[in-house]
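> Fold the following.
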Amino acid sequence: MSSTPLYLVAFALSYLVGSLPFGLWIVRLLKGIDIREHGSGNIGSTNAGRVCGTKAAAGVFVLDVLKGLLPPLIAHRFGLSSLGVVLCALLSVIGHNFSVFINFKGGKGIATSLGALLGVAPFVGLGALTVWIVLILATQTVSTSSIGAACLLPPLCIFFYRHDTPLLSFCCVACVMAIAKHKANIARLKAGTEPKIRFPWSAKSDLVVVNSLDSTPVSSTLPTSQKAQTSQEKSPDVP
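So this is what the prediction gives:
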């Protein structure tokens, strides 16, 4: 019973750390605007990059990963049980997805889930990251890569950690949350209207730039019919 306060404090702090909306704060600091009113409206690293550039995206990504990684590592350092450590990891992801600082709204939890997995199940985290990289190179679609990596979390956990029930439960919950958060993206993927990102070696027609939540893509390389179709869609939501 004496350890109960320690667990409660650890759980509360894990959620609060996960809730820190770094994407919102960094974009507001750099440009004085609300990232939720621009691009996809998401507070994740890709939308931060769309609004503020590559350096902002990198900063948000690293911070979002860290806020998933640090809670379970610190919980382990303070002697919490394996279940307690996994719950701290899960609460950090829940905090990102449903942040107390922005009316219990948030991002999609992909970067934070990666950090949490690196803290409690590093082989699963590295495996999922590898899958994400392969899919993004193959499809140039962030949502496809994120959903694909999320769907492989439970199988990867079973493969690497066998019968670790707390870890498997965490992977299953993280998978479900990621898919649920990508509901709009899935609809666009089915309709064939999900925009792609552009690599230096990709065709110009793959580039879609959106200036605000409901604005029309400004890429002059898109066919007229595709411009008209894309103008009815938001840009893709991302981690």
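> Could you use CA atoms for every contact and neighbour count after this?
Fine.
> Check the gap between N42 and T112 for me.
The gap separating N42 from T112 is 14 Å, by CA to CA, to the nearest Å.
> out of the two, which sits in the busier spot?
T112 (31 against 25; other CA atoms under 10 Å).
> Is that one in a helix, a strand, or coil?
Per DSSP: H, G, I helix; E, B strand; the rest coil, the secondary structure class of T112 is helix.
> Make sure V124 is indeed in a helix.
Yes - assignment of V124 by three-state DSSP places it within a helix.
> For it, grab the count of nearby residues.
V124, neighbours per other CA under 10 Å, totals 25.
> which helix of the chain spans the most residues?
Identified as the longest helix of the chain according to DSSP state H is helix 54-77.
> what's the distance between the closest residue to D64 other than its chain neighbours and G18?
Distance criterion CA to CA, 6 or more residues apart in numbering; nearest residue to D64, sequence neighbours excluded, is T112 at 5.1 Å. Separation of T112 from G18 (CA to CA): 8 Å.
> any shared contact partners between those two?
Shared contacts of T112 and G18 (CA atoms under 8 Å, 6 or more residues apart in numbering): 64, 67-68, 92-93, 96.
> now, which of those residues sits nearest Q229?
For these, the residue nearest Q229 by CA to CA is H96; the value is 31.7 Å.
> Figure out how far the helix or strand where P154 lies is from the centre of its chain.
Assessed by DSSP states H and E, P154 sits inside helix 153-161. A distance of 20 Å separates the centroid of the chain from that of helix 153-161, by CA atoms, centre = their mean, to the nearest Å.
> now the other sequence, so there's something to compare against:
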Amino acid sequence: MSLFALFYMIFAYLLGSISSAILICKIAGLPDPRKNGSHNPGATNVLRIGGRWAALAVLICDMLKGMLPVWAGYYLGLTQFELGMVALGACLGHIFPIFFQFKGGKGVATAFGAIAPISWGVAGTTLGTWLLVFLISRYSSLSAVITALLVPFYVWWLKPEFTFPVALVCCLLIYRHHDNIQRLWRGQEDKMWGKSKKK
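Alright, predicted model coming up:
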């Protein structure tokens, strides 16, 4: 990995550390997502506490944090492995943001944005998997976990040279959802729509 790529990965991490949810909620005069709803600074929680337009803005910004540095990396001549590490850097920034005491979101939108430029085929199957599981279960967290488990296989099939860094990103996503996995196991996880269960 070149020195330039290392610095560029650090740049991707710093870009990922900018919390769209916290900033957009502050600008819109909405409650702090870290202290309301699920206490997660991400688009799903902003949807609960601030409505669909604020959530859409957060979703787009979170995706761009992952997409733009990877996309630009292609034009900067980074190798395939280096591009994968840049994607990992952006996701690490979102999940462990240096600007917000290393307490960030769960990284789903940022990871999707980072993976999309690597392969639009992978992006399509990833989005399709998430939507299918979500439409069946109505659990955003379950959709994210199952998709994260399957994405490395999609990448291995379509773009095998990116399998290792993408697998690292997916392991990070699954780890970040460990509380949700426990609640799903106990039947205490809230669905996006429908009657919520007591925790």
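> what's the TM-score for these two chains?
The TM-score (TM-score structural alignment, normalised by the length of the second structure) is 0.94; 199 aligned residues with a CA RMSD of 1.6 Å.
> ok so, going back, so what corresponds to the residue nearest to D64 of the first structure in the second structure?
In the second structure, the residue matched to T112 of the first structure (TM-score structural alignment) is T110.
> go on, Q140 of the first structure?
By TM-score structural alignment, Q140 of the first structure lines up with R138.
> Quick check, that match in contact with S196.
No - counting by CA atoms under 8 Å, R138 of the second structure does not reach S196; the two are 11.1 Å apart.
> Name the residue in these two with the higher neighbour count.
Using other CA under 10 Å as the criterion, R138 of the second structure and S196 rank with R138 on top: 17 against 11.
> and the gap between the more buried one and W193 of the second structure?
Applying CA to CA, the value for R138 of the second structure to W193 of the second structure is 7 Å.
> same deal with L83 of the second structure?
As defined by CA to CA, L83 of the second structure lies at a distance of 37 Å from W193 of the second structure.
> more neighbours, those two?
Legend: neighbour count by other CA under 10 Å for L83 of the second structure and W193, higher for L83 (27 against 9).
> Give me the secondary structure label for that one.
helix.
> so what corresponds to it in the first structure?
Using TM-score structural alignment, L83 of the second structure pairs with V85 in the first structure.
> residue contacts, that match?
Applying CA under 8 Å, 6+ apart, the residues contacting V85 of the first structure are 71-73, 75-76, 120.
> if we go to 7 Å?
Applying CA atoms under 7 Å, 6 or more residues apart in numbering, one finds that V85 of the first structure lies in contact with 72, 75-76.
> What is the nearest of the residues you listed to L8 of the first structure?
L8 of the first structure has its nearest neighbour among the contacts of V85 of the first structure in A75, at 11.3 Å by CA to CA.
> Now for that closest one: which residues touch it?
Taking CA under 7 Å, 6+ apart, we find A75 of the first structure in contact with 10, 85.
> Show me where the first structure has its helices.
Under DSSP H, the first structure gives helices at 4-19, 22-31, 45-52, 54-77, 82-97, 110-120, 122-139, 142-151, 153-161, 165-181, 183-191, 224-230.
> So which of the ones you listed is nearest F104 of the first structure?
Per CA to CA, nearest to F104 of the first structure of those: helix 82-97, 7.6 Å.
> Please look at W156 of the second structure and P165 and confirm they touch.
No - the pair W156 of the second structure and P165 does not pass the contact test of CA atoms under 7 Å, sitting 11.1 Å apart.
> higher neighbour count, the two?
Remark: of W156 of the second structure and P165, P165 carries more neighbours, 20 against 16, as counted by other CA under 10 Å.
> Quick one: residues contacting the more buried one.
Counting by CA under 7 Å, 6+ apart, P165 of the second structure touches 84-85, 88.
> go with 8 Å
Here P165 of the second structure is in contact with 81, 84-85, 87-88 (criterion: CA under 8 Å, 6+ apart).
> which of the residues you listed tops the neighbour count?
A87 (34 neighbours).
> so who does the nearest residue to that residue once chain neighbours are set aside touch?
Spatially, and ignoring its direct neighbours in sequence, A87 of the second structure is nearest to A114 (5.1 Å; CA to CA, 6+ apart). Shown in contact with A114 of the second structure (CA under 8 Å, 6+ apart): 63, 65-70, 87, 90-91.
> Now distance to C170 of the second structure too, for the residues you listed, in JSON lines please.
Compiled in JSON lines, these are given as follows (distance: CA to CA, whole Å):
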{"residue": "M63", "distance to C170 of the second structure": "15"}
{"residue": "K65", "distance to C170 of the second structure": "17"}
{"residue": "G66", "distance to C170 of the second structure": "14"}
{"residue": "M67", "distance to C170 of the second structure": "16"}
{"residue": "L68", "distance to C170 of the second structure": "19"}
{"residue": "P69", "distance to C170 of the second structure": "18"}
{"residue": "V70", "distance to C170 of the second structure": "16"}
{"residue": "A87", "distance to C170 of the second structure": "11"}
{"residue": "A90", "distance to C170 of the second structure": "13"}
{"residue": "C91", "distance to C170 of the second structure": "10"}
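> if we can go back for a sec, tell me which of the contacts of V85 of the first structure persist in the second structure.
Retained in the second structure by both residues aligned by TM-score structural alignment, their matches' CA atoms under 7 Å are the following of those: 72, 75.
> can you put the contacts of V85 of the first structure in TSV and add distance to I26 of the first structure?
Formatted as TSV, these follow (distance: CA to CA, whole Å):
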residue	distance to I26 of the first structure
P72	25
A75	27
H76	30
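> L129 of the first structure: which of the contacts of V85 of the first structure is nearest?
P72 (18.8 Å).
> what does that closest one align to in the second structure?
In the second structure, P72 of the first structure lands on V70 (TM-score structural alignment).
> Sounds good, over and out.
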